[in-house]
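**Student:** 3D model of this:
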Amino acid sequence: MHELSIAQNLMALCEKNARENNAKSVKKIEIKIGRLSGVEPHYLESAFSVLQPDSICKDAVLLCHLQEIVVVCNDCGAKSELSKNEFLCPKCGSAELKVIDGEDMYLMRLELGF
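**Tutor:** Here you go, the predicted structure:
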């Protein structure tokens, strides 16, 4: 389960930001997880909760926002959001798509306690 190592890295990033800002705690963590990122939000939340008790994030709320796949068609130029892994342009049917969002995981917001 690679979500455990991702949770460890997320925890380390939160602790680093808290130290740099002289915070006493982390209250809320918001992340965006792309559907193509390979990260399963449920498993990440479970792994995070295992690491939480012994960290500055012990009382933090973890909010995971799932990012759909956003593409631009190289043929017609349409920007679309795909709700399933069917890589065809919804406008013209072309398979010549460029993925512009939905492949990564980002830390979007960190709420610190002082």
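
**Student:** okay, CA-based contacts and neighbour counts for the rest of this
**Tutor:** Noted.

**Student:** strands along this structure, start to end?
**Tutor:** With strands called from DSSP state E, the chain shows them at 25-34, 61-67, 69-73, 79-82, 97-101, 105-113.

**Student:** would you convert those strands into a markdown table that also reports distance to Glu15 and mean neighbour count?
**Tutor:** As requested, the strands of the chain are exported to a markdown table (distance: least, CA to CA, whole Å; neighbours: other CA atoms under 10 Å):
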| stretch | distance to Glu15 | mean neighbour count |
| --- | --- | --- |
| strand 25-34 | 8 | 19 |
| strand 61-67 | 14 | 17 |
| strand 69-73 | 30 | 20 |
| strand 79-82 | 34 | 18 |
| strand 97-101 | 27 | 16 |
| strand 105-113 | 10 | 15 |
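
**Student:** one more, so I can put them side by side:
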Amino acid sequence: MHEMSIALAVIGQVEEAAGRAGDITAVREVRLQVGELAGVVPEALSFCFELACAGTVLEGAELVTDFVPGRARCAPCAHEWAVGMPPLLSCPRCDGGSTDLLSGRELQIVAVRWEDGRTPAPTREPIPEER
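**Tutor:** A predicted model of the protein is given here:
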């Protein structure tokens, strides 16, 4: 199951970023883009992520996966289409075999939400005047 190695890599990258940011007390959410053609089962990745976060600054963090559909473009006729699963890589318009994969292979961290140990400065709201 390569989802565990992906989860460990994500956790390592987030821990490294948290270390550079300094004073991070907890990671609350990690958002990933996962392409349709990346070969990742999101449910398996979530399960592995939860297990691998135990004992780290990410313990209890939510993993949010944003699905990215596969899209391709035919080089000869410039037609674009949804690749789907199983992937259709020849052009449905001209049957051309020279295609460019535009999206669907993504597997990247796009956002992390964490807390730091600093006390936030109080906001100064104007007090409404009584009438």
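
**Student:** work out the TM-score between the chains.
**Tutor:** TM-score for the superposed chains, counting by TM-score structural alignment, normalised by the length of the first structure: 0.88, backed by 114 aligned residues with a CA RMSD of 1.6 Å.

**Student:** redo the strands of the first structure as TSV? Include distance to Leu88 of the first structure.
**Tutor:** Output for the strands of the first structure, formatted as TSV (distance: least, CA to CA, whole Å):
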stretch	distance to Leu88 of the first structure
strand 25-34	18
strand 61-67	18
strand 69-73	9
strand 79-82	9
strand 97-101	7
strand 105-113	24
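
**Student:** trace Val64 of the second structure over to the first structure, please.
**Tutor:** When the first structure is aligned by TM-score structural alignment, Val64 of the second structure is paired with Leu63.

**Student:** quick one: contacts for Val14 of the second structure?
**Tutor:** Val112 (CA atoms under 8 Å, 6 or more residues apart in numbering).

**Student:** now it: how far from Ala54 of the second structure?
**Tutor:** 14 Å (CA to CA, to the nearest Å).

**Student:** do the same with Val64 of the second structure
**Tutor:** On the measure of CA to CA, Val64 of the second structure and Ala54 of the second structure end up 17 Å apart.

**Student:** go on, Ala61 of the second structure?
**Tutor:** 10 Å.

**Student:** out of these two, which sits in the busier spot?
**Tutor:** Taking other CA atoms under 10 Å, Ala61 of the second structure and Ala54 do not tie; Ala61 has more neighbours (20 against 12).

**Student:** the more buried one is in contact with Ser46, isn't it?
**Tutor:** No - using CA atoms under 8 Å, Ala61 of the second structure makes no contact with Ser46, being 10.5 Å away.

**Student:** next up, the contacts around the nearest residue to the match of Val64 of the second structure once chain neighbours are set aside.
**Tutor:** In this structure, Leu63 of the first structure finds its nearest non-sequential neighbour in Glu30, 4.7 Å apart by CA to CA, 6 or more residues apart in numbering. Neighbour list for Glu30 of the first structure: 62-65, 107-110 [criterion: CA under 8 Å, 6+ apart].
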